[in-house]
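# A predicted structure for the sequence below; I have some questions about it.
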Amino acid sequence: MDRQQIVAQVTDSMEGAPSAFAIRDARKVDARGIEEHAWIVADANGAIAARGTSDDDFEAACRANGIGTDAVIDASGKIMTPGYVDIHSHGAWEKSFDDGPDGIDVARAGHAMHGTTRQVCSLITNPIDVQCENLRNVRAKMDQRPDILGAHLEGPFLALSRKGAHDPECLKDPVPEIVDRMLEAADGCLRQITIAPELPHGLQAIRSFATAGTVPAVGHCDADYETARRAFDEGAGLMTHMFNAMNGLHHRKPGPIPAAVEDPRVTIELICDGFHVQDPMLRLGLGFAPHRIAFVTDAMAATDCPDGAYKLGALDVDVVDGHARLKSNGAIAGSTLTLEHAVQRAVLELGMSPVEAIEAATLTPARAFGFDRPYPVTGAPLGLLAPGYAADVLLTDPADWSVQHAWCAGRRIK
């Protein structure tokens, strides 16, 4: 199939109903550990009904859920994991989540083909009217398909000195009037928003967004240690892509990173591509906060595409050797990473345990928003292969951890 056909197939699947199915003879890997000769049974509501390793129990679970042999997949020893959850990604397949309903469908299909079964759609800095319209587009898509968890605003409340690839003409101080407009446009879909807490209204905005149910993220900032600690006390629960677009570690000026590492309430994003953060620092960072590191991609429209010229918002981007940089000044402009590749790198190149790598791509990002528990947006919780959890399942090749098959809420997408 060409990409247009894949987009149509994924979109139709996500807008359709779940189906009961079963997978047997897999190597189960999730945050709770590894099991050989494992199986799951998913019911017709898109949730996991049973899991185990006994053949007799498997047959009984299939009978109890009306699953015939035609709905049983023999994994033949493939690795079975929960679906990946990307909470910070901007696009793929030449489209951004800012590009309207059709753009959202295309970008989602691009990441779905690499095992990302659920996605928070990150929206780049733009004029406020544009950002509000983009929020409304994401909100409408949430009503149509279960794989879209909501939106992330990366901007416009960023420090000019740490703007990265964001348009400086659109950066703002988060005054209450703008905060209220964004929350109204989002209509409950705004999952996280990146804020530099040292801005004049930064801490007040963090408090307002947290009160409204959005998780503020400290990032694109020049905050000192104390200001970052205050931000977390005011309700910030995330750090946007640790190490990138922030003041780094210094023995007399600790900055925001130690504040996030010390605070057990904070989930820490990390881009595991070896470019945004080189491998020695990745290995160091992975040990900072066990069970609180969430792999994210920060992927832009060039993801899964050839090198060439692309756009990030209104800014021109050149992609060379898979690395995206602004044409104007060479600043890193997002990534072309997928969570599939992040897990592959973590396990095969960095020596991370499979259990920890899968946790960082599944349960930890889900937990950042409470999606590891029953939640109105997701219904069943996300992040584990366990009874009662959503039937978000991947089968991957044991040799290279490439994703072979994927289901989201009981709907097959690959």
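Here it is on my side, so go on. Numbers count the residues shown, from 1 in each chain.
# drop to CA atoms for contacts and neighbour counts, all remaining ones
OK.
# distance check, residue 347 against residue 357.
Look at residue 347 and residue 357: by CA to CA, to the nearest Å, they are 7 Å apart.
# and the longest helix for this structure?
When secondary structure is assigned using DSSP state H, the longest helix within the chain turns out to be helix 128-142.
# from the contact counts, what lies against that one?
The elements that helix 128-142 packs onto, with contact taken as 3 or more CA pairs under 8 Å, 6 or more residues apart in numbering; DSSP states H and E, are helix 100-112, strand 116-124, strand 148-154, helix 176-186.
# following the last one, which helix or strand comes up?
Proceeding N to C from helix 176-186, the next assigned helix or strand is strand 190-195, under DSSP states H and E.
# skip ahead from that next one and say which helix or strand is next.
Remark: after strand 190-195, the chain's next helix or strand is helix 202-211, criterion DSSP H and E.
# report the buried residues of that next one.
Neighbour-count burial for helix 202-211, counted by 16 or more other CA atoms under 10 Å, picks out 202, 203, 204, 205, 206, 207, 208, 209, 210.
# touching, residue 282 and residue 276? I think so.
No. With contacts defined as CA atoms under 8 Å, residue 282 does not count as touching residue 276, sitting 9.5 Å away.
# and for this protein, the residue most distant from the center?
Relative to the mean C-alpha coordinate of the chain, counting by CA atoms, centre = their mean, the farthest residue is residue 56 (36.9 Å).
# tell me which residues of the stretch of helix or strand that residue belongs to come out buried.
Residue 56 is part of helix 55-64, with elements assigned from DSSP H and E. Across helix 55-64, burial judged by 16+ other CA under 10 Å covers 58, 61, 62.
# comparison target, given below:
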Amino acid sequence: MNDAIKGNILTPGGWIHGAVTFGTRVADIQGAAADPKGNADDYILPGFIDLHVHGGAGKDVMEGGDAIHRIAAIHARHGTTSLLATTMTAPPEDIDVALAAIGKAVKERGRNEARVLGAHLEGPYINAGKLGAQPNYARAATLAEVQRLETLAPLRVITVAPEIAGHLGLVRELANEGMRVQIGHTLGSYDDGVAALEHGASGFTHLFNAMSGLHHREPGMVGAALAHAQFAELIPDLLHVHPGAIKTALRAIPRLYCVTDSTAATGMPDGEYMLGRHTVHKCMGGVRLPDGTLAGSTLTLDQALRNLVGLGLDLADASARVSTHAADYLGLEDRGRISPGAWSDFVVLDRELKLKAVYIEGERCDLNDA
């Protein structure tokens, strides 16, 4: 038997004032095209999709075991209906433990949990000179090693510093295997970025952060992204990236999408938490290493949506940047949109953009569930 919810429904064709009926997938949408400004009803948007999640609820992806289920649950309570569990640069045995747990979670979504789509392998194939908050276990990649890791969990996204010897050719090999290769944690030049894109790289990891910056005579990796990227991820917590830089990226990169880069500190009080093998400190609204380096965030995607609207984006555009563009980046035609046949992943927001309900694959989540 199908359920139904009513309100201002954001569809691929625009706003519909009416009702969406659904089971695990969308059955039908009935109503008429209408500007939501003409009524006071709730907004019904596609569920949020986060492609860069390290933790939440006191748990870190690198712990392995059941940590991923706690993480998926806390993010579901903030409107994230699917996500990529993201690893840290670490010794091989740590990465194996994390990926084994992610692989299991992909097959076993628990009640009130976001769907784990696979892994984002953020390390260890990065530049040791641009670690950011990554522990210093950076090393060069080999195709054989990545293929072995792929047997543990689906590697949907992999971050690579293209200037490392051997990595440019690897970018093409990984892209040919269907992975989304992102440029990140890199000291590479503008030319390195252009070359990586030409070899099949398709995005940039937390744009502006942990990469060579833009200068008018040395455009750097940021310049390559702004000049050539179709997709890139960005952390819109208003701490990692200045609002002016966010607006620059929004104008330059057609399908810029937002991620949280969230840590174990997400949803937790101030204090110490683990981020891979690092101890990080949550205080004053941020997460930092002892030396003050930003170390992920406590952002959730419902707040990211509100931040984008606060910067001047209309709600439909902001919604696409926390949902649809990320789905498109992964090639998922049945997520990130409300249309017949798509997964029934929705968020219901009031007129102040506060979350009222979350549906994941047709199941209404208990937003009070810990």
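Alright, I've got the coordinates. Quick caveat, the model's predicted, so the values are computed rather than measured.
# fetch the TM-score of the aligned pair.
With the length set by TM-score structural alignment, normalised by the length of the second structure, the two chains reach a TM-score of 0.92; 356 aligned residues with a CA RMSD of 1.7 Å.
# if we can go back for a sec, which of residue 347 and residue 357 of the first structure has more residues huddled nearby?
More neighbours sit around residue 357 than around the other of residue 347 of the first structure and residue 357, counting by other CA atoms under 10 Å; the figures are 25 against 19.
# trace that one over to the second structure, please.
In the second structure, the position corresponding to residue 357 of the first structure is occupied by residue 318, as judged by TM-score structural alignment.
# secondary structure class of that match, three-state.
Taking DSSP: H, G, I helix; E, B strand; the rest coil as the rule, one finds residue 318 of the second structure in the helix state.
# returning to that earlier point: got the buried residues of helix 55-64 of the first structure as TSV, with distance to residue 373 of the first structure columns?
Compiled in TSV, the buried residues of helix 55-64 of the first structure are given as follows (distance: CA to CA, whole Å):
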residue	distance to residue 373 of the first structure
58	26
61	24
62	25
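# of these, closest to residue 80 of the first structure?
Distance from residue 80 of the first structure was checked for each of the buried residues of helix 55-64 of the first structure by CA to CA. The minimum falls on residue 58, at 15.8 Å.
# distance of that closest one from residue 407 of the first structure?
In this structure, residue 58 of the first structure lies at 19 Å from residue 407 of the first structure, with CA to CA as the measure.
# so which strand or helix has the spatially most central residue of the first structure?
Relative to the mean C-alpha position of the first structure, the nearest C-alpha, by CA atoms, centre = their mean, is the one of residue 86, at 1.3 Å. Remark: residue 86 of the first structure resides in strand 84-89, with elements defined by DSSP H and E.
# show where whatever helix or strand comes next after that strand falls in the second structure, residue numbers please.
Using DSSP H and E, the helix or strand that follows strand 84-89 of the first structure in sequence is strand 91-92. Aligned using TM-score structural alignment, strand 91-92 of the first structure spans residues 55-56 in the second structure.
# how close does that stretch sit to the first structure?
After superposition onto the first structure, the average distance of stretch 55-56 of the second structure to its aligned residues comes to 0.7 Å, using mean CA distance after the TM-score superposition for the first structure.
# so how far is residue 139 of the second structure from the equivalent of residue 196 of the first structure over in the second structure?
When the second structure is aligned by TM-score structural alignment, the residue opposite residue 196 of the first structure is residue 161. Plainly put, residue 161 of the second structure is 10 Å away from residue 139 of the second structure if you go by CA to CA.
# common neighbours of these two, please.
With contacts defined as CA atoms under 8 Å, 6 or more residues apart in numbering, the residues shared by residue 161 of the second structure and residue 139 are 125, 126, 127.
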